[in-house]
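Peer 1: sequence first, predicted coordinates after that:
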Amino acid sequence: MTGSARVTATRTSYDTVAASYQRLLADDLATAPLDRAMLVAFAEEVRGAGGGPVGDLGCGTGRVTRFLRDLGVDAFGVDLSPGMIEVARASYPGLRFEVGSMTGLALADGSLAGALSWYSTVHMAPEELAVVFGEFHRVLAPGAPLLVAFKIGDERVRLERAYGHEVDLDVYRYPAERVASLLAAVGFTVTARLVREPGPEQATPQGFLQARRAE
């Protein structure tokens, strides 16, 4: 499958599952204290540096965007899937959500005080990750934090059914060191990392890296 065909398949799959995704995951952070802790630490760093706009890049249905806003962060969401954005706007009408691609964000250089990638790169091969991390670096202000959540492993998994629907997705799992090295290669410094064991509905450990764009 070509890169463009994979993007189309990913968009279509998430358009299909959007309503079910929100119904199943809207409150998933309530039972994930370590995940919440990483988000709280990220929000505190953004606020401590004076605040400003924060992009939830690959926001899905906006549940984490809402969580950040509740922490006092000026968060907005961007996602590839129009279906996910439609659900996000309906679920959280006080927040801003836009359709867009992480490979070419419609954001000015250095315009963000922080960026979040909450499992939004799990369908990207290594060469695509490098491009996306470079784009994150471009839109972040010098010294601004980035938080990346991802699935730990070293493999590509084919996914043909999810959230009660047929889908057409490849899921990539990466060692934490691989993700850290890709971030470093585009100009980030990793400041914190967490690997936790899988939850009840998860097959592998989960990884979290917080990084900062160089001044």
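Peer 2: Now that the structure is in, tell me what you want to look at.
Peer 1: okay, CA-based contacts and neighbour counts for the rest of this
Peer 2: Noted.
Peer 1: identify the residues contacting stretch 158-171?
Peer 2: Contact with stretch 158-171 is made by 6, 9-10, 13, 16-17, 20-21, 24, 122-124, 156-157, as judged by C-alpha atoms under 8 Å, 6 or more residues apart in numbering.
Peer 1: end to end, how far does it reach?
Peer 2: In stretch 158-171, first residue to last residue: 6 Å (C-alpha to C-alpha, to the nearest Å).
Peer 1: roughly how far is that stretch from the heart of the chain?
Peer 2: 18 Å (C-alpha atoms, centre = their mean, to the nearest Å).
Peer 1: buried stuff in that stretch?
Peer 2: By neighbour count on 16 or more other C-alpha atoms under 10 Å, the buried set for stretch 158-171 is 163, 167-170.
Peer 1: take the one below as the second:
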Amino acid sequence: MSVDGWLADTRSSYDTVAASYADLVRGLLADTPYERATLSLFADFVRAAGGGPVADVGCGTGRITAHLAGLGVDAFGIDLSPGMIEVARRDHPGLRFEVGSMTDLDLAEGSVAGLVAWYSLIHIPDHQVAPVLAHFRRVLRPGGPLLLSFHVGNETRLKTQGYGGHPMKVHVHRRQPAQVAAWLRESGFTVEAQMTLASAESALGGIIFGRSQPVA
């Protein structure tokens, strides 16, 4: 896997904070009913399409992967940070977790029935979003549901400390839903629904449901 500067910084930052991150976010879904509802709806879409493996890309310590599994979805997680994956495997030993990057997604074409990127696109710079979405479309079955969540805004901030006060070096990109939806359409997805909300997950978060279209 080719790792340039920002990707290496993101990986090492989350390796550093993995244990503290897990402790701080473990119970967030209990306080976010709207997010739980979107995950439940996504699981319904996967089942309605016949089921199959679902990739949680940028899974962190596995809390969303585990929640989807609890909804009856065959979910597995992928994350850039080996430290995060180590904690995910520790906390959710019955589930599958792999180290990997959404910028070079090592999954076969059409191999997943659904894909979630839960606040994980936030560290991807603008010039890398289209290649990432192309990977998402490639690995999704035609018509497969996609669920994205992200921080809403118009700025990029360098995060130098977080999750228990540990040092970090990651850029956090806040984007408008219209921009993310436009990128999805340009990448061959239909956009079915979008919303913004404030919750424990984000001061202002965006959620978009999309579906992959057949690759020409």
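Peer 2: Noted; the coordinates are in hand. In this text, all values refer to a predicted model and were calculated from it rather than measured experimentally.
Peer 1: helices of the second structure, start to end?
Peer 2: Using DSSP state H, the helices of the second structure run over 5-25, 33-48, 63-70, 82-91, 126-139, 177-186.
Peer 1: okay if I get the ones you listed as CSV plus distance to residue 76 of the second structure and mean neighbour count?
Peer 2: Shown next, in CSV, are those (distance: least, C-alpha to C-alpha, whole Å; neighbours: other C-alpha atoms under 10 Å):
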stretch, distance to residue 76 of the second structure, mean neighbour count
helix 5-25, 17, 18
helix 33-48, 13, 16
helix 63-70, 6, 20
helix 82-91, 11, 21
helix 126-139, 14, 19
helix 177-186, 23, 16
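Peer 1: dump the ones you listed to TSV, plus distance to residue 146 of the second structure.
Peer 2: Listed next are the helices of the second structure as TSV, based on distance: least, C-alpha to C-alpha, whole Å:
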stretch	distance to residue 146 of the second structure
helix 5-25	23
helix 33-48	8
helix 63-70	14
helix 82-91	22
helix 126-139	8
helix 177-186	10
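Peer 1: do you know which of the ones you listed lies nearest residue 209 of the second structure?
Peer 2: Residue 209 of the second structure sits nearest to helix 33-48 of all the helices of the second structure, at 8.1 Å, using C-alpha to C-alpha.
Peer 1: tell me what the closest one is packed against?
Peer 2: When contacts are defined as 3 or more C-alpha pairs under 8 Å, 6 or more residues apart in numbering; DSSP states H and E, helix 33-48 of the second structure sits against helix 63-70, strand 145-151.
Peer 1: relative to residue 117 of the second structure, which of those is closest?
Peer 2: strand 145-151 (5.0 Å).
Peer 1: what packs against that closest one?
Peer 2: helix 33-48, strand 114-118, strand 205-212.
Peer 1: with distance to residue 57 of the second structure added, can I get the ones you listed in CSV?
Peer 2: Converted to CSV, these look like this (distance: least, C-alpha to C-alpha, whole Å):
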stretch, distance to residue 57 of the second structure
helix 33-48, 14
strand 114-118, 5
strand 205-212, 15
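Peer 1: among these, which is nearest residue 63 of the second structure?
Peer 2: strand 114-118 (10.3 Å).
Peer 1: just the angle between that closest one and helix 126-139, please?
Peer 2: 160 degrees (axes from the mean of the first three to the mean of the last three C-alpha atoms, to 10 degrees).
Peer 1: just give me the mean distance for strand 114-118 of the second structure relative to the first structure.
Peer 2: Its aligned residues in the first structure lie a mean 0.2 Å from strand 114-118 of the second structure after superposition (mean C-alpha distance after the TM-score superposition for the first structure).
Peer 1: run through the residues that contact the closest residue to residue 89 of the first structure other than its chain neighbours.
Peer 2: Among residues not flanking residue 89 of the first structure along the chain, residue 97 sits closest, at 6.5 Å (C-alpha to C-alpha, 6 or more residues apart in numbering). If a contact means C-alpha under 8 Å, 6+ apart, then residue 97 of the first structure has 62, 76-79, 85, 88-89 as its contacts.
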